[in-house]
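J.: curious how this folds, go ahead:
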Amino acid sequence: MSSARVRDILAPVSDDRIGSELDGRYRIQDKLGAGAMGVVYRGERIGLGRNVAIKFLHEHMATDDGFLTRFAVEAQATGRLQHPNCAAVIDFGVVEREPYVVMDLVAGQPLRDLLDDERLSAGRALGIMRQILAGLAHAHEQGITHRDIKPDNIMVESGVAFGDQVCILDFGLAKVRESATGLTVGMVVGTPNYMAPEQTLAQPVDERTDVYAAGIVLFEMLTGEKPFRADTTPEILRMQRETPPPRLASFAGEGVFSDELEYVVARALAKAPAQRFHSATAFAQALDEVPEMAARAATPTPLPVALEPTAPRQTPIPGQSHVSVSAPTALVDAAASDASRLHPRQPTSNQAAHAPGNRGAIPGKRWMLIGGGGLLALIVLALAITSASDAPATDDGTASLVDPSEIEIEAPSGTEQLEEKLEEKLAEARALTATERTTEARALLEKLRGEHREVAEVHYLLGQVYFETLWVKDGLAAFEDAIELNPAYSRDPAFIDSVVYGLANDRYHKAVAHFLTRRVGAAARPAVAEMAENYHRREVRTRASRLLRRLPK
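T.: Below is the predicted model:
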């Protein structure tokens, strides 16, 4: 149906809705726009004055019971999204056979408008993409695939002080990976210019479908052009399936972009899902290694991190032999470091296997910035921080850093000898975490928590997984339980590192600060001081500085 026809159908209904109340809870103020599935209005929560966006399903769709079912499933699915880079669903319902969903009203402009107005620098494009991938990583953790990532569905709020803040809109085309849905298999859904090959064939999709679309968005941000252009939709769909993606240099010129970035984009746009990055997180990690990302960072260049542990870096991509970009040496070498990330340290002879020190580190540490909106995924390579009260003082009275392996941490009383089966399960959980299979690790640890609530390490490992998957509130609760069972965890470097990074969470930073003040105290000072000095967002540095003044010395 043409856009003109849609406007003709919707115009009288839209006029009637403006100024009316919805379900006694919302007042509709004005129309914001229309999309493939519905019309969006600006609204207000009656009694609270909260601005919201209200989306109604198109009237001609609402008569179809299949679409109504799909709408309800999608609304419930997107209600699980709680991330600053994802538009939050507040409410949904059906009034007189008119389904609606209420979302946060997101400020800014569509990325499409930004791309139409100006050519983005490589650094800015990568910063925006990191936040897009952050939102997608969170959605994928909830079992949600967006299926229609494109510049029109990405809002960017620009600010001189804090930089770009990105939010993904319209998870209304989401496919939930649950057997109870199965609503969109066999139906082509999406936007042709950003469709993955499997979408054009109406095949099942997963997070790698979003990786492909994000790769096209990144290509467009970097070059100002879409990789596949044609006069007809069928030809664009054919190119998505069969035509190898061009190099960035074919649009921008040789030498403008690094070989590392060429490789990352080419891999994201691989025709076969198995040849792409297996997740948004892996895509983001790869971007962290390119020179363009290091150049935009205010902090020193991060240590290399493997893109993903199982995929060979120089495996040719089928149908892309003309893309003469081999995996750069830095990315190949990075694979060797993957096993060390988030890997448990072997306990010393005077430490039980479940003592806090077993998740140790090597000197130095790495921050993987996941979202400018306020959350970050933790990839802890190392840390050498201990309690300021225990560390030797320097001339200026501050605590000096010591090797974490030298910290004496007692084993929790009453659990020195864990059952062999539990030991095996804990080892399995650590291995899953080390290979970024966090969903499986979380499920295993949550099961163990129900069976072994008396074991501190179960709560500790679960808290680490929660923080790594950006579930800060749940992470704090798990760490609280760990400390109750074994107060020594409050001095564990990896534990402190995880909690301190939670200060970047815009929703729970106050709870994080309270936890650090009440439960950790002076031991948190070095990590908080580092965040106050080096974190890339000014408001987070301010939070850390304020907390530093409250922490005991």
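J.: from now on I want contacts and neighbour counts done on CA atoms only, so please keep to that.
T.: Noted.
J.: what's the helix or strand for the residue nearest to G475 when sequence neighbours are not counted?
T.: Of all residues not flanking G475 in the chain, G463 sits nearest, at 4.2 Å (Cα to Cα, 6 or more residues apart in numbering). Assigned by DSSP states H and E, G463 falls within helix 456-468.
J.: and the next helix or strand past that helix?
T.: helix 472-485.
J.: what's downstream of that following helix, the next helix or strand?
T.: Downstream of helix 472-485 (by DSSP H and E), the next one is helix 493-501.
J.: just give the closest residue to M187, not the sequence neighbours.
T.: A202 (5.3 Å).
J.: again, but for N534
T.: T299 (6.4 Å).
J.: and for the one you found, the neighbour number?
T.: T299 has 13 neighbouring residues, counting by other Cα atoms under 10 Å.
J.: can you give me the helices in the stretch 201-350 of the chain?
T.: 207-223, 233-242, 249-252, 259-268, 280-288, 291-296, 329-334 (DSSP state H, counting those that start in this stretch).
J.: closest one to V512 among the ones you listed?
T.: With Cα to Cα as the criterion, V512 lies closest to helix 280-288 of the helices of the stretch 201-350 of the chain, at 23.9 Å.
J.: got the angle for that closest one vs helix 259-268?
T.: Counting by axes from the mean of the first three to the mean of the last three Cα atoms, to 10 degrees, helix 280-288 lies at 160 degrees to helix 259-268.
J.: quick one: helix 280-288 to helix 207-223, angle?
T.: Taking the same axes, to 10 degrees, helix 280-288 and helix 207-223 form an angle of 30 degrees between their directions.
J.: coming back round to it: quick check: angle from the helix holding G463 to helix 472-485?
T.: Going by the same axes, to 10 degrees, helix 456-468 makes 160 degrees with helix 472-485.
J.: helices or strands up against helix 456-468?
T.: helix 420-434, helix 438-451, helix 472-485, helix 493-501 (3 or more Cα pairs under 8 Å, 6 or more residues apart in numbering; DSSP states H and E).
J.: please provide the structure for the following sequence as well, for comparison with the first:
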Amino acid sequence: MTAAGTTRDLSALVGTVLDGTYRLDQLIGEGGMGAVFRGRHVIMMRDVAIKVLHPDFNRDPELVRRFDREAQSAARLDHPNCIHVSAYGTTEDGMRYLVMQLLEGVELADLLTEPTAPKRVVEWSIQILRGLEHAHSQGVIHRDLKPQNVFLTRDQHGNQLLKLVDFGIAKLVGSDAGDPLTRAGMVFGTPQYMSPEQALGVEIDPRADLYAVGILMFQMLTGRLPFNHEDAIALIRMQVSTETPQLPDNVPQELAAIVYRLLAKQREQRFPDARTVRAALERYRSNMSHKGRGDTSNPLLDIGGVGAVADTANRPLPEALRPRQIDFVESVLDTDRWTRRTWFKALIAGCVVLALVSVGLIYLLFFGGGGQQPAADPPAEARTDASDSAVDTGGPGPSAMSPGAGPSEQELAALDDLIKQGKLDEAQAQIDALLERHPGHAQLVWRDARQLGKRPTMHEAAVRRYGEVLKKSPGLERDLGFIDEVDALLRKRPYTDAAIALAVDLGAAGVPILVHYINDAKPWATWAQRRQIRDALPADAAAQVDVVLNRRRDLEQYGDAPDPCVAALAALQPIKDEPLADYVPALKAAQAPAPPAEAAPTPVCDEAAALLATVRTDYARRFPEAFAPAKPVKKKPVKKKKRGK
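T.: Below is the predicted model:
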């Protein structure tokens, strides 16, 4: 390090080489703690971004700890939607640095000057949630998610790619004991995006990040923050107790329902995790596409605890979908101390609640029809329809999905506990015993599928069992808890015919899974499997299909089609019309199509063979380097050893 490193003129560090490896080329950002430089790995000759902590701050343990936290947090992450950290170190004279992926683009904050189209909001939010889903799975809670910490760039194909950055105050689950950054009562984050529990300084979990996603979505949809104030204390108070403002009427009702649930003041009322929100948004996107083709089903409203309603985007949101304002009992909580006055308020609140409960019991006793004869059971058709509007509770659906006698709630709860605890053999034994008493009962089959899904070697059996449950209760294709379980299972390898069939049976909810299958870079799917997936995808999902990848697969697999000659023509024509170097390897390996076994040659086969030759010639002219013949390897002459005379 040069002497300039000890001054506050960080631009003087340009040209410095850190630890003989990373050269600081250009100052591209500066903050209170340090700066970010465009740099160069002088050995690998690769451009990087280098974040340095100002040397003057090395004496501040809190700032050093925060800088170290960013390195520790980001180092756990390896996902397209998270910033990638490749190195971290300290120079001989004590300057800390962090080497990151160099991103070209803009901060999301630069794009939020006006309302964003709902479709784009959904696409961006899904990417943010994918990044959070990965971070949370690695035990990292961001705690400072805001537009300045979401970077919009492009991937290698030119598609928009959002990345989460700046994990400087992230919480590392399981390694925070005694860390001042995570002590109860300490408040960290940006007040405009801070969850109520974070603002109160209480213990947080990943749902704090989901609240911030709700703030981001509200801001993207409206161009303004739901809560804002010049006074930080007043702003924190708003996050804790002020009801979420109404979204504009032009925001689709189902999308508004997701935002309101994310912004629930009580974290128990929010979505359970990032994957569930991401799946809900993907289903919303798919559902909106289906509506354009006459499908008026509305599964998204089930997530808020409301049945199906009229399909009108501008209709006011049902009050039940709105997060309730924080009640009096919760508003008197104080993380610093409980004063005598606060205890008195809580005591009064408790008395009020007790009085209300008593009034309710009296009303039920005298006016609730306790003396009337119970109504006759509804017909089976009515009970089956009731399952379609089941409220999502995060677990198995209501007993209406399995008409008739079945296991008790206590028996089902005991099974759930065993499966959660990983006591799968014990759960299996109890399920088998209950199935003898209640053959084919959907609730039991569901739990059997769940416990099978937790066994590494029983993937295929679990897929089949989930398929049985869905056939018994078709309404489950709109049950968030069921879909979430199946989605997680179907995204695990191996992908089989049964997995594809189950994803198809899920209808709109299965479209994201089928897209995931058809776009998988690994060539596991046969021609028949890919055809089955493609035929099941709705027309509006075509934009999500990786066209180049699938054209290449068509070219590689047309020999497996029922009529190879017809399949070859269909594969070669678009490759001829839109030449890309990506197709060259498959073209070089392709064989002239032959008619099916025991079938006579047809003109179609001759036409396909001629087209293959034409395309190859055209590509050889366009991409001569790729088609150049391999140079022969020259063998070194073997020297003959002279034998002694």
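J.: if we can go back for a sec, single out the most deeply packed of the helices and strands packed on helix 456-468 of structure 1.
T.: Across those, the average number of neighbours (mean count of other Cα atoms under 10 Å) peaks for helix 493-501, which reaches a mean of 24.
J.: could you dump the helices and strands packed on helix 456-468 of structure 1 into CSV and include distance to L115 of structure 1?
T.: Converted to CSV, those look like this (distance: least, Cα to Cα, whole Å):
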stretch, distance to L115 of structure 1
helix 420-434, 38
helix 438-451, 35
helix 472-485, 34
helix 493-501, 32
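J.: out of these, which comes closest to H83 of structure 1?
T.: helix 472-485 (10.8 Å).
J.: could you list the residues in contact with the closest one?
T.: Contacts with helix 472-485 of structure 1, where a contact means Cα atoms under 8 Å, 6 or more residues apart in numbering, come from 412, 454-460, 462-467, 489-490, 499, 502, 505, 508, 512, 515.
J.: related to what we said a few turns ago, what sits against the residue nearest to N534 of structure 1?
T.: With Cα under 8 Å, 6+ apart, T299 of structure 1 has these contacts: N534, Y535, H536.
J.: between these, which has the most around it?
T.: Y535 (20 neighbours).
J.: which one is that residue nearest to, not counting chain neighbours?
T.: Y535 of structure 1 sits nearest to R541 (Cα to Cα, 6+ apart), 5.9 Å away.
J.: now the alignment partner in structure 2 of that neighbour: how far from V515 of structure 2?
T.: Under the alignment (TM-score structural alignment), R541 of structure 1 pairs with V547 of structure 2. The gap separating V547 of structure 2 from V515 of structure 2 is 12 Å, by Cα to Cα, to the nearest Å.
J.: do E556 of structure 2 as well
T.: 20 Å.
J.: re the thing from before, what about the residue nearest to Y535 of structure 1, which SS state?
T.: Look at R541 of structure 1: counting by DSSP: H, G, I helix; E, B strand; the rest coil, its state is helix.
J.: same check, this time on L24 of structure 2
T.: strand.
J.: and if you look at D148 of structure 1?
T.: coil.
J.: residue in structure 2 matching it?
T.: Under TM-score structural alignment, D148 of structure 1 pairs with D144 in structure 2.
J.: from T190 of structure 2, how far off is that match?
T.: In terms of Cα to Cα, D144 of structure 2 sits 6 Å off from T190 of structure 2.
J.: kindly report the same for E607 of structure 2.
T.: 65 Å.
J.: about what we covered before: tally of neighbours for the residue nearest to Y535 of structure 1?
T.: Quick note: R541 of structure 1 (other Cα under 10 Å) scores 21 neighbours.
J.: just give me the mean distance for the longest helix along structure 1 relative to structure 2.
T.: Assignment by DSSP state H gives helix 122-141 as the longest helix of structure 1. Taken over the aligned residues, the distance from helix 122-141 of structure 1 to structure 2 averages 1.5 Å (mean Cα distance after the TM-score superposition for structure 1).
J.: report the buried residues of that helix.
T.: Neighbour-count burial for helix 122-141 of structure 1 flags 122-140 (criterion: 16 or more other Cα atoms under 10 Å).
J.: sorry, back to before: would you reformat the helices of the stretch 201-350 of structure 1 as JSON lines and include mean neighbour count and distance to R525 of structure 1?
T.: Converted to JSON lines, the helices of the stretch 201-350 of structure 1 look like this (neighbours: other Cα atoms under 10 Å; distance: least, Cα to Cα, whole Å):
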{"stretch": "helix 207-223", "mean neighbour count": "25", "distance to R525 of structure 1": "38"}
{"stretch": "helix 233-242", "mean neighbour count": "18", "distance to R525 of structure 1": "52"}
{"stretch": "helix 249-252", "mean neighbour count": "14", "distance to R525 of structure 1": "46"}
{"stretch": "helix 259-268", "mean neighbour count": "24", "distance to R525 of structure 1": "37"}
{"stretch": "helix 280-288", "mean neighbour count": "24", "distance to R525 of structure 1": "27"}
{"stretch": "helix 291-296", "mean neighbour count": "17", "distance to R525 of structure 1": "27"}
{"stretch": "helix 329-334", "mean neighbour count": "16", "distance to R525 of structure 1": "31"}
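J.: rewinding a little: among the helices and strands packed on helix 456-468 of structure 1, which is nearest R50 of structure 1?
T.: Nearest to R50 of structure 1, of these and by Cα to Cα, is helix 472-485 at 23.7 Å.
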